[in-house]
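Undergrad: For reference, the sequence and a predicted model appear below.
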Amino acid sequence: MSTPRTPRPRLDVVSLVLGLLMVVVAAAALWLTFVGPLDWGLLRTAAPLVLVAVGALGLVLTRR
């Protein structure tokens, strides 16, 4: 007799995306503390790219 499969737990995508954003905020705070001021020109380019990547990750994780 085969054992019944247990369903996979659902992934909480909102918590994952917010957690990733908080990791970015924490990394920026550590950078300011140990390295110095942020390069705002680079940040203006990188921030939208990171947000698009996090959004795409959220969309991929919600696909069935």
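TA: Yep, it's here.

Undergrad: contacts, neighbours, all on C-alpha from now
TA: Fine.

Undergrad: roughly how far apart are the residue nearest in space to the middle of the chain and Ala53?
TA: In the chain, the residue lying closest to the centroid (CA atoms, centre = their mean) is Leu20, at 2.9 Å. Remark: distance between Leu20 and Ala53 (CA to CA, to the nearest Å) = 11 Å.

Undergrad: for comparison:
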Amino acid sequence: MSTPRPTRGRLDVVSLVLGLLLVVVAGGALWLTFVGPLDWGLIGTAAPLVLVAVGALGLLLTRRR
């Protein structure tokens, strides 16, 4: 008698992307609380790059195999 293979659940990409963005927001809040003011010039440069990276990750994860 063979053992049934466990099925792999689908990845919820929307929840993953939203979760990653909220982790970034929470990290910014912690930085403000414990370290001090944020460098908005750096955030203005990094935010678009992070959003593009998260979007590319979302595209890669939703690609059909």
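TA: Alright, I've got the coordinates. Here the structure is a predicted model, which is why all the values come from computation and not from measurement.

Undergrad: Post the TM-score for the overlay when you can.
TA: TM-score of the superposed chains, computed with TM-score structural alignment, normalised by the length of structure 1, equals 0.90; 64 aligned residues with a CA RMSD of 1.2 Å.

Undergrad: give me the element the residue nearest to the centre of structure 1 is part of.
TA: Using DSSP states H and E, Leu20 of structure 1 sits in helix 13-34.

Undergrad: List of residues touching that helix?
TA: For helix 13-34 of structure 1, contacts defined as CA atoms under 8 Å, 6 or more residues apart in numbering pick out 37-38, 54-55, 58, 61-62.

Undergrad: That one vs structure 2, mean deviation?
TA: Compared with structure 2 after fitting, helix 13-34 of structure 1 deviates on average by 0.2 Å (mean CA distance after the TM-score superposition for structure 1).

Undergrad: Can you mark which positions in that helix are buried?
TA: Across helix 13-34 of structure 1, burial judged by 16 or more other CA atoms under 10 Å covers Val17.

Undergrad: follow-up on the earlier one: let's have the contacts of helix 13-34 of structure 1 in CSV, adding distance to Val25 of structure 1 and secondary structure.
TA: What follows is the contacts of helix 13-34 of structure 1, written out as CSV (distance: CA to CA, whole Å; DSSP: H, G, I helix; E, B strand; the rest coil):
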residue, distance to Val25 of structure 1, secondary structure
Pro37, 14, coil
Leu38, 12, coil
Val54, 14, helix
Gly55, 16, helix
Gly58, 18, helix
Leu61, 22, helix
Thr62, 24, helix
